[in-house]
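Q: please work out how this folds:
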Amino acid sequence: MNAVIIAVLVMLILSLMRVQVVLALAIGAFTGGIVGGLGVNETLTVFTEGLGNNATIALSYALLGAFALGLSKTGLPEVLVSGALKVTQKQGDTRKQALSKALLLFIIVTISIFSQNLIPIHIAFIPILIPPLLLIFNELRMDRRALASSITFGLTAPYILLPVGFGLIFHQIIQEEMEKSGLAVEMAMIPKAMSLPVIGMVIGLLIALFVSYRKPRTYENKDIASESEDIAVEFSKRSLTFAVIAIIATVVVQILTESMIMGALTGIILLFFAGSFSIRESDVIFTDGMKMMAFIGFVMITAAGFAEVMRKTGDIEKLVESASAVFAGNQVLAALVMLLVGLLVTMGIGSSFATIPIIATIFVPFAQELGFSPLAIVALVGTAGALGDAGSPASDSTLGPTAGLNADGQHNHIWDTCVPTFLHYNIPLVLFGWIAAIIF
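A: Here you go, the predicted model:
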């Protein structure tokens, strides 16, 4: 049996059984490597070599965590929370609470969307914004699965549709890889091809918010454990001003250098020289901040090792080829199978950006042979690549929301983030991507 299928299934089953995601990825990688004929020693070597592929991303997230905690010492999060409390302070007012929930969800979705396109900082906003708001979410009895669905939608749908920020990178990858595979397409075609799949995601978001997770859910009001709790937070107009300046500088530097590491370091240095924390406090802030985002870093590093083992087996190409050959001549079934293969590959790798080069090589010539139009092929490749990003235990689009919502230990990564986002986004993506491939 195909090593990729075995590895992904092992990883997903272990994750659903609440086995720690890093361990599940490692076991899945070794299982796939052995099934793929690499042997124990070669699998270990390839897995170890692959670990470094995401080391830069892991360090970026660790520094962003330190910046987020340093920012909390300026008092800016407290000001944001106080403002939100003014909206929710009347108890027993059902209409007011409903409006407050809607407003908070709208703000979170909007900020998440901006983080991909308008101000491309990706998940850096989550540790700054979400943990201070957990108390308000608890008072409103908001189901955190709805919040996870909102954040993940904002982290994925915009880059799939809009050629701005991270979306421009995603669209360029699609265009370049399709051209390498023998089909030149214009950038303007990609948003048109991806419009139907994103409409499916919008429908999934509405179902999550107004059907699946609309009922109240009770959480305990817990303090967010940290060694820095004994450091008093004293803020003033000056500290708040420097907090805003640090955020703007972080964003600008990240955009100019295309490095989250440089952006986070810039923000930390500005906060330090602004007097937001002292040298004595800096060690605690750095340590606790990195701890906050360490989970994401370890998962991303392990996922890189997993992906490298899958590539080395050669079974990704075999999976695509065999699936394509089974339904040769039947556009309807072939389109569905290609999308499902994309889902399987991305669920294992955890990155839609990394999936496109893998599947475009096989999908483009096969789809051309079956007579799909260029627009339909773009829809197939783009949707197949995006599938799994929302829902994969190894994706930063699910790891980010969990890092924020689980700051008090009451939000499970698999059952409260991955499963809800998989059901509400991957299923609509398959359905609407399938329709797009057929009608375009």
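
Q: please make it C-alpha for all contacts and neighbour counts, starting now.
A: OK.

Q: list the contacts for the residue lying closest to residue 400 once chain neighbours are set aside?
A: Excluding its sequence neighbours, the residue lying closest to residue 400 (C-alpha to C-alpha, 6 or more residues apart in numbering) is residue 123, at 5.9 Å. Residues in contact with residue 123, defined by C-alpha atoms under 8 Å, 6 or more residues apart in numbering, are 112, 115, 155, 396-397, 400.

Q: among those residues, which are in strands?
A: Judged by DSSP state E, the contacts of residue 123 include no members of strands.

Q: show the buried residues in the residues you listed.
A: 112, 115, 155, 396-397, 400 (16 or more other C-alpha atoms under 10 Å).

Q: for the residue nearest to residue 400, helix, strand, or coil?
A: Secondary structure assignment for residue 123 (DSSP: H, G, I helix; E, B strand; the rest coil): helix.

Q: next, the second sequence, to be compared with the first:
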Amino acid sequence: MNAVIIAVLTMLVLSLFRTHVVIALLIGALVGGLSGGLSLDATINAFNAGIGGGASVALSYALLGGFAVAIAQSGLPHLLANKAITVIGQDPTPARVNKIKTLLLIIILAVAISSQNLIPIHIAFIPLLIPPLLLAMSKLKLDRRLIACVLTFGLVTPYMLLPVGFGGIFLNEILLKHIGQGGLDTTGISVIQAMSIPAAGMLCGLLIAVFISYRGKRRYDQSKIKAVENSVDDFNFKSIVVALVAIGVAFVTQLVTNSMIMGAMLGFILFTVTGVIRWKESDGVLTDGMKMMATIGFIMIAASGFAEVLKETGDIAALVTSSVDVIGQNKPIAAFLMLLVGLLITMGIGSSFSTIPIIAAIYVPLAIQLGFSPLAIVALVGTAAALGDAGSPASDSTLGPTSGLNVDGQHNHIWDTVVPTFLHYNLPLLAFGWFAAVTL
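A: Modelled structure (predicted):
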């Protein structure tokens, strides 16, 4: 069996049995490397060579964690949370509660979507916004699996469809670029038109999660929430203003330098210089933030090593080529198999952005040979890459939601984020992506 399939399945099965994702990635990498013909030393060397690729992202998230704790201590995120709790208490009728639930979901969805284009900070907003809202969510009896689905939709769908912010990078600088390098003239191709059907699959999954799967009530232990997220009643005007300015500074710095590290660092320094965070307390605040985001950092580092082992085996190309061998001239089967392979690769690597260069070089010439239209090829390659981003244990699109929803230990990464997002997004995306490939 192909080493990529063995490695990804090993990692997924271990994760489903509640093995920590880092350990699952390590074991999956070892199994994949050895089954792919690498020696133990070569597997370990490849893993060690790959982990450096995740170091920058890990450091970014660590500093963002410290910045998030500083903003939380300013009281800014609690303004929204306290307002929601106050409104619930004033009129806890079912109709009122439903209205507040709807408004809260809309706000979270809007912020998540904006984090990909309007304010391109990706998952950095989650540890700022979500933890202070957990108590309000608990009082509303909102299922956190629903919040995870809402967040993941907002993190993934915009870059799939809108060529702005992260979407501009994914669609123009990566997708169209590599499709062009594969031999297809992309002049005049509308990526929005090509990706609109797959994006509709994501919307379908979101609606199922909201109105069917997680519409019921779910109770959480509020004492555990209060132990880590105490409500702030006395808001300091100076702290609120500094927090707003710090967010603005971090945002502008990130845009100018293209570095989350620099943005988070300058934002945190502003808190200490203005005295909102005392200098003698700054070390503890930064350490607390790093602890909060440490899991994401280590998983991203391990995922980079895992991906490098898979590349070193050479079985990624072999997997794609072997799927080509069974296709023949059957376009529907070709589309399905190419999407399925993309799902497997992205589930293992954890990044749709990194999947396109791997698959485009082989998929594009094959799709041209089979007679797929240019729009269909864009939809096929784009969907094949995006498949697995939602639902991968190592993707920041699932790690981000878990980092905010599990601060009190009541939200499991695999069963409460990964499995729900996999079912609600990958399955519809597979169906809608296939439909787009055979009809466009």
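
Q: so what number do they get for TM-score?
A: Once the chains are laid over each other, their TM-score by TM-score structural alignment, normalised by the length of the first structure reads 0.97; 438 aligned residues with a C-alpha RMSD of 1.5 Å.

Q: format the contacts of residue 123 of the first structure as CSV; extra columns: distance to residue 184 of the first structure.
A: CSV is the format used below for the contacts of residue 123 of the first structure (distance: C-alpha to C-alpha, whole Å):
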residue, distance to residue 184 of the first structure
112, 32
115, 30
155, 28
396, 30
397, 30
400, 35
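
Q: let me know the closest of those to residue 313 of the first structure.
A: The closest of these to residue 313 of the first structure turns out to be residue 396 (C-alpha to C-alpha; 24.8 Å).

Q: name the nearest residue to the residue nearest the centre of the first structure, sequence neighbours excluded.
A: Centroid-nearest residue in the first structure, with C-alpha atoms, centre = their mean: residue 397, separated by 0.9 Å. Of all residues not flanking residue 397 of the first structure in the chain, residue 152 sits nearest, at 5.5 Å (C-alpha to C-alpha, 6+ apart).

Q: okay, now that neighbour: neighbour count?
A: 30 (other C-alpha atoms under 10 Å).

Q: and if you look at residue 187 of the second structure?
A: Applying other C-alpha under 10 Å, we find 9 residues neighbouring residue 187 of the second structure.

Q: and it, how far is that from residue 370 of the second structure?
A: 20 Å (C-alpha to C-alpha, to the nearest Å).

Q: residue 216 of the second structure too?
A: Residue 216 of the second structure is 46 Å from residue 370 of the second structure, where distance means C-alpha to C-alpha.

Q: by contact count, what packs against the helix or strand harbouring residue 364 of the first structure?
A: Using DSSP states H and E, residue 364 of the first structure sits within helix 352-370. Under the contact definition 3 or more C-alpha pairs under 8 Å, 6 or more residues apart in numbering; DSSP states H and E, helix 352-370 of the first structure sits against helix 166-180, helix 315-326, helix 331-349, helix 374-386.

Q: trace the residue nearest to the centre of the first structure over to the second structure, please.
A: Using TM-score structural alignment, the equivalent of residue 397 of the first structure in the second structure is residue 397.

Q: what's near enough to touch that match?
A: By C-alpha under 8 Å, 6+ apart, the contact set of residue 397 of the second structure is 123, 152, 155-156, 389-390.

Q: if you set the cut-off to 7 Å instead, what comes out?
A: Listed by C-alpha atoms under 7 Å, 6 or more residues apart in numbering, the contact partners of residue 397 of the second structure are 152, 155-156, 389-390.

Q: wait, which of those is closest to residue 272 of the second structure?
A: Distance to residue 272 of the second structure across the contacts of residue 397 of the second structure (C-alpha to C-alpha) is lowest for residue 155, with 30.8 Å.

Q: residue boundaries of the helices in the stretch 151-300 of the first structure?
A: Taking DSSP state H, counting those that start in this stretch, the helices of the stretch 151-300 of the first structure run over residues 166-180, 189-207, 237-257, 260-273, 279-313.

Q: need those in JSON lines (columns: mean neighbour count).
A: Output for the helices of the stretch 151-300 of the first structure, formatted as JSON lines (neighbours: other C-alpha atoms under 10 Å):
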{"stretch": "helix 166-180", "mean neighbour count": "20"}
{"stretch": "helix 189-207", "mean neighbour count": "20"}
{"stretch": "helix 237-257", "mean neighbour count": "18"}
{"stretch": "helix 260-273", "mean neighbour count": "21"}
{"stretch": "helix 279-313", "mean neighbour count": "22"}
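
Q: for those helices, which one sits closest to residue 329 of the first structure?
A: The nearest among the helices of the stretch 151-300 of the first structure, by C-alpha to C-alpha, is helix 166-180 at 21.2 Å.

Q: got the contact list for the closest one?
A: 116-117, 120, 158-161, 163, 184-185, 187, 190, 353, 356-357, 360, 364, 382.

Q: still on that earlier bit, more neighbours, residue 216 and residue 370 of the second structure?
A: Taking other C-alpha under 10 Å, residue 216 of the second structure and residue 370 do not tie; residue 370 has more neighbours (15 against 12).
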